[in-house]
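Asks: got a sequence here, can you model it:
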Amino acid sequence: MRRAYVALAAATVMGLAACGGGGSYSTVVGKIRNTGHVVVGTKWDQPSLGLVVGPGDPQGFDVDVARYIVNYLAHGRHVDITWRESPSSAREALLQNGSVDLIVATYTITEARRPKVTFAGPYVIVQQDTMVRATDTSIKKVSDLRGKRLCLAEGSNSYRRVVDPPPDGKLDLPAVLVNAANYSDCVRKLTDHRLDAVSTQNLILAGFAQQEPGRFRLLNDPIIDERWAVGIKKGDAATCEAVNQAIAAMWHDGTATRLLHKWFGKTGLKLPWYLPKPEGCP
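Replies: Prediction:
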């Protein structure tokens, strides 16, 4: 805790100093506290996680988590949030070029991403599962994906858990990969019989499944646990420490559990129920 408080104090000092020098902030937490504005990246096409329908801001679990974190970092003062769509294939670039300050968008911690991103959290641990058409009785468990058409969503690594061997993969199953722009595109192709299965985190799949009841079926055959974290520009340790405090508070005051039940309580999934151990900040 001492380390976290020192980091937060340093972030505030750096932010104030930067403000006097022309408005350039070296940390996101400094920017939030001194300008009252932040740019947050989320998904815009994932039901119950980050979805834009018509005019207005995105809605979903990740969006609500982001709002909680920003409010915590601002010490409860009003902050204007600009929401920016952050597809899987563009997340690292958006952070690196400064287009977004934080990304809360089903962002799994992986070793390949660590050199490019500072991860705060994880804020939740979810299981990778697989979704098929409800009428497809040929796929009952994950091993039945052998030889099937599996979606490869651009920028996502989930398909690797199925088709690659360890250490990067898990199952080493031969499957036919079908490219898609994102997971909503995967679901469209699944509906149109252009592929046979979509495998990724169960909360993502459950969001799509509950949007069209009876059309899809989750195998409930978990492959691996995935750690969803908040993406921050590489090297911003002060913001990372502050976000970790926000995540801990979100679980301790019951908000995380409430939000999970708000968005996924009717899916039948066994929902995450505990604060994940933080990865630590560089």
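Asks: please count neighbours and contacts with C-alpha atoms only from this point.
Replies: Fine.
Asks: against Val176, how distant is the residue most central in space within the chain?
Replies: By Cα atoms, centre = their mean, the mean C-alpha position of the chain lies nearest to Thr106, the distance being 1.6 Å. The spacing between Thr106 and Val176, counted by Cα to Cα, to the nearest Å, is 25 Å.
Asks: just Tyr274 next, same as before
Replies: Taking Cα to Cα, one finds Tyr274 at 36 Å from Val176.
Asks: higher neighbour count, those two?
Replies: Using other Cα atoms under 10 Å, the more surrounded residue of Tyr274 and Val176 is Val176, with 17 against 13.
Asks: in contact with the closest residue to that one other than its chain neighbours, which residues?
Replies: Of all residues not flanking Val176 in the chain, Arg149 sits nearest, at 4.6 Å (Cα to Cα, 6 or more residues apart in numbering). The contact partners of Arg149, by Cα atoms under 8 Å, 6 or more residues apart in numbering, come to Ala175, Val176, Leu177, Val178, Leu195, Asp196, Ala197.
Asks: do I have it right that the second one meets Leu152?
Replies: No. With contact defined as Cα atoms under 8 Å, Val176 does not reach Leu152; the gap is 9.5 Å.
Asks: regarding Leu150, what is its secondary structure?
Replies: strand (DSSP: H, G, I helix; E, B strand; the rest coil).
Asks: please determine how far it is located from Asp129.
Replies: 13 Å.
Asks: and for those two, which residues touch both?
Replies: Common neighbours of Leu150 and Asp129 (Cα under 8 Å, 6+ apart) are Ser199.
Asks: mind listing the helices for the stretch 151-282 of the chain?
Replies: Using DSSP state H, counting those that start in this stretch, the helices of the stretch 151-282 of the chain run over 158-163, 183-191, 202-211, 237-252, 255-264.
Asks: same question but for the stretch 1-150 of the chain, I mixed them up
Replies: 2-20, 28-35, 61-73, 91-96.
Asks: now those in JSON lines, with distance to Ala237 and mean neighbour count?
Replies: Listed next are the helices of the stretch 1-150 of the chain as JSON lines, based on distance: least, Cα to Cα, whole Å; neighbours: other Cα atoms under 10 Å:
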{"stretch": "helix 2-20", "distance to Ala237": "8", "mean neighbour count": "16"}
{"stretch": "helix 28-35", "distance to Ala237": "10", "mean neighbour count": "23"}
{"stretch": "helix 61-73", "distance to Ala237": "14", "mean neighbour count": "21"}
{"stretch": "helix 91-96", "distance to Ala237": "14", "mean neighbour count": "19"}
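Asks: dump those helices into JSON lines; add distance to Ala134 as well.
Replies: Supplementary listing: those in JSON lines, determined by distance: least, Cα to Cα, whole Å:
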{"stretch": "helix 2-20", "distance to Ala134": "48"}
{"stretch": "helix 28-35", "distance to Ala134": "44"}
{"stretch": "helix 61-73", "distance to Ala134": "25"}
{"stretch": "helix 91-96", "distance to Ala134": "32"}
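Asks: sequence B follows; please return its structure for comparison with A:
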Amino acid sequence: MKLRKVTVAAATTLVLALTAAGCGSDGGGTSSGASSSAGKKITVGIKFDQPGIGLKTPDGKYTGFDVDVATYVAKQLGHNPGDIVWKESKSADRETLLQRGDVDFIAASYSITPAREQKVDFAGPYLLAHQDVLIRADDNSITKPADLNSKKLCSVTGSTSAQNVKTKLAPNAQLQEYGGYSECLTGLENKVIDALTTDDSILAGYAAQEQFKGKFKLGGFKMSNENYGIGVPEGSELKAKINAALEKMVSDGSWDAAVKKNFGPANYQNEPAPKIGVIVS
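Replies: The predicted model follows:
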């Protein structure tokens, strides 16, 4: 396991931001400077179809770990929950949304990668997940990554997960890319595909849904390390402020509470909160 650290300049910026965040604030509120943003709208990108991570429910509510993280961060930036405009951010659209200025930041199971860092900036990471597969509960033919060879493997367009399997683990897997994970799940249930691959945190959320309990199981393969970061436009001053908010979320116990709330029902064995600026490769 390798760790990639932020530069000295970035670390200095983070320290300054943390110092600023600590001045003029009470135990659970925002700094006096950030409070001036109250009432001003902020647009945040999330997933709409990932139970436990980012989900828009039929009654128009938004739930999931990323939603809770984004809401906490927005509060530290001076925005009340009612100030947040949630925008769907599919995997293939995230860089474009940030580059066009359609969103202020994105918290959407957004893994930090060198290729993406060439296009946008990342705060965090705020969660370390691992790539895994979801298969039907009665399927005993897939017990290791190599067993995915010749199997119909599904992931979403723009995701790094399927390509990771194709290039490193099972080059003969029959890759099928859909627009959303819910489409992959339907294919898996109907036996149109054999396995769905993405991060274990996302898969656990699907498997824990009431209508799917007992139908699927996680393979238990830790095929990669996925460092979830919050994407911001390149050069945005929000990066340091968001890092300060994430540090506070961990230190005041809100991070642990959000993990338990969103992943606890699925018995998801999460990693401890990662250190800001340290990427596990």
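Asks: give the burial count for the residue lying closest to Gly235 of structure 2 once chain neighbours are set aside, as a bare number.
Replies: Sequence neighbours aside, Asp121 is the residue nearest to Gly235 of structure 2 in space, at 7.0 Å (criterion: Cα to Cα, 6+ apart). For Asp121 of structure 2, the neighbour count with other Cα under 10 Å is 21.
Asks: what sits against Asp121 of structure 2?
Replies: Gly231, Val232, Pro233, Glu234, Gly235, Ser236, Lys239.
Asks: need the max-distance pair from the residues you listed.
Replies: Within the contacts of Asp121 of structure 2, two members stand farthest from each other by Cα to Cα: Gly231 and Gly235, at 11.2 Å.
Asks: top strand in structure 2 by residue count?
Replies: Scanning structure 2 for the strand with the most residues, using DSSP state E, yields strand 121-136.
Asks: hmm, back to that, mind listing which of the contacts of Arg149 of structure 1 are in strands?
Replies: Per DSSP E, the contacts of Arg149 of structure 1 map to strands at Val176, Leu177, Val178.
Asks: from those, which is closest to Arg33 of structure 1?
Replies: Once Cα to Cα is applied, the member of those that ends up nearest Arg33 of structure 1 is Val178, at 44.7 Å.
Asks: check contacts around that closest one.
Replies: Val178 of structure 1 touches Arg149, Leu150, Cys151, Leu152, Leu195, counting by Cα under 8 Å, 6+ apart.
Asks: find the residue closest to Ser99 of structure 1 in space, skipping its chain neighbours.
Replies: That would be Val39: by Cα to Cα, 6+ apart, it lies 7.6 Å from Ser99 of structure 1.
Asks: same thing with Val142 of structure 1?
Replies: Nearest non-adjacent residue to Val142 of structure 1 (Cα to Cα, 6+ apart): Asp221, at 6.3 Å.
Asks: ok, the alignment partner in structure 1 of Glu271 of structure 2 - contacts?
Replies: Using TM-score structural alignment, the equivalent of Glu271 of structure 2 in structure 1 is Pro272. Applying Cα under 8 Å, 6+ apart to Pro272 of structure 1 gives the contacts Val124, Ile125, Val126, Thr257, Leu260.
Asks: how deep is the second one tucked in, by neighbour count?
Replies: By that I understand Ile125 of structure 1. The burial count for Ile125 of structure 1: 21, using other Cα under 10 Å.
Asks: I figured it hits Asp225, correct?
Replies: Yes. Using Cα under 8 Å, Ile125 of structure 1 is in contact with Asp225, at 6.5 Å.
Asks: distance of the aligned residue in structure 1 for Leu97 of structure 2 from Lys233 of structure 1?
Replies: Aligned counterpart of Leu97 of structure 2 in structure 1: Leu94 (TM-score structural alignment). Distance from Leu94 of structure 1 to Lys233 of structure 1, counting by Cα to Cα: 9 Å.
Asks: Leu260 of structure 1 too?
Replies: In terms of Cα to Cα, Leu260 of structure 1 sits 27 Å off from Lys233 of structure 1.
Asks: and what of Leu269 of structure 1?
Replies: 33 Å.
Asks: now Leu73 of structure 1
Replies: 16 Å.
Asks: now swap in Arg146 of structure 1 and tell me
Replies: 39 Å.
Asks: which of these two has more neighbours?
Replies: Set Arg146 of structure 1 next to Lys233 and count neighbours by other Cα under 10 Å: Lys233 wins out with 25 against 17.
Asks: residues in contact with that one?
Replies: Leu95, Gln96, Gly98, Asp101, Leu102, Lys116, Val117, Thr118.
Asks: which residue lines up with Cys186 of structure 1 in structure 2?
Replies: By TM-score structural alignment, Cys186 of structure 1 lines up with Cys184.
Asks: grab the nearest non-local neighbour of its match.
Replies: Nearest one to Cys184 of structure 2, counting by Cα to Cα, 6+ apart, is Cys154 at 5.9 Å.
Asks: and the one you found, what does it touch?
Replies: Ala162, Leu175, Gln176, Glu177, Tyr178, Cys184, Ile193, Asp194, Ala195, Leu196, Thr197.
Asks: what about 10 Å?
Replies: Cys154 of structure 2 makes contact with 133-134, 161-162, 173-178, 180-181, 183-185, 187-188, 192-198, according to Cα atoms under 10 Å, 6 or more residues apart in numbering.
Asks: buried among those residues? Make that a PyMOL selection.
Replies: Only the buried entries of the contacts of Cys154 of structure 2 go into this PyMOL selection, using 16 or more other Cα atoms under 10 Å:
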select buried, resi 133+134+161+162+173+174+175+177+180+181+183+184+185+187+188+193+194+195+196+197+198
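Asks: ok, and the contacts of Cys154 of structure 2 in structure 1?
Replies: Of these, the ones still in contact in structure 1 (both residues aligned by TM-score structural alignment, their matches' Cα atoms under 10 Å) are 161-162, 173-178, 180-181, 183-185, 187-188, 192-198.
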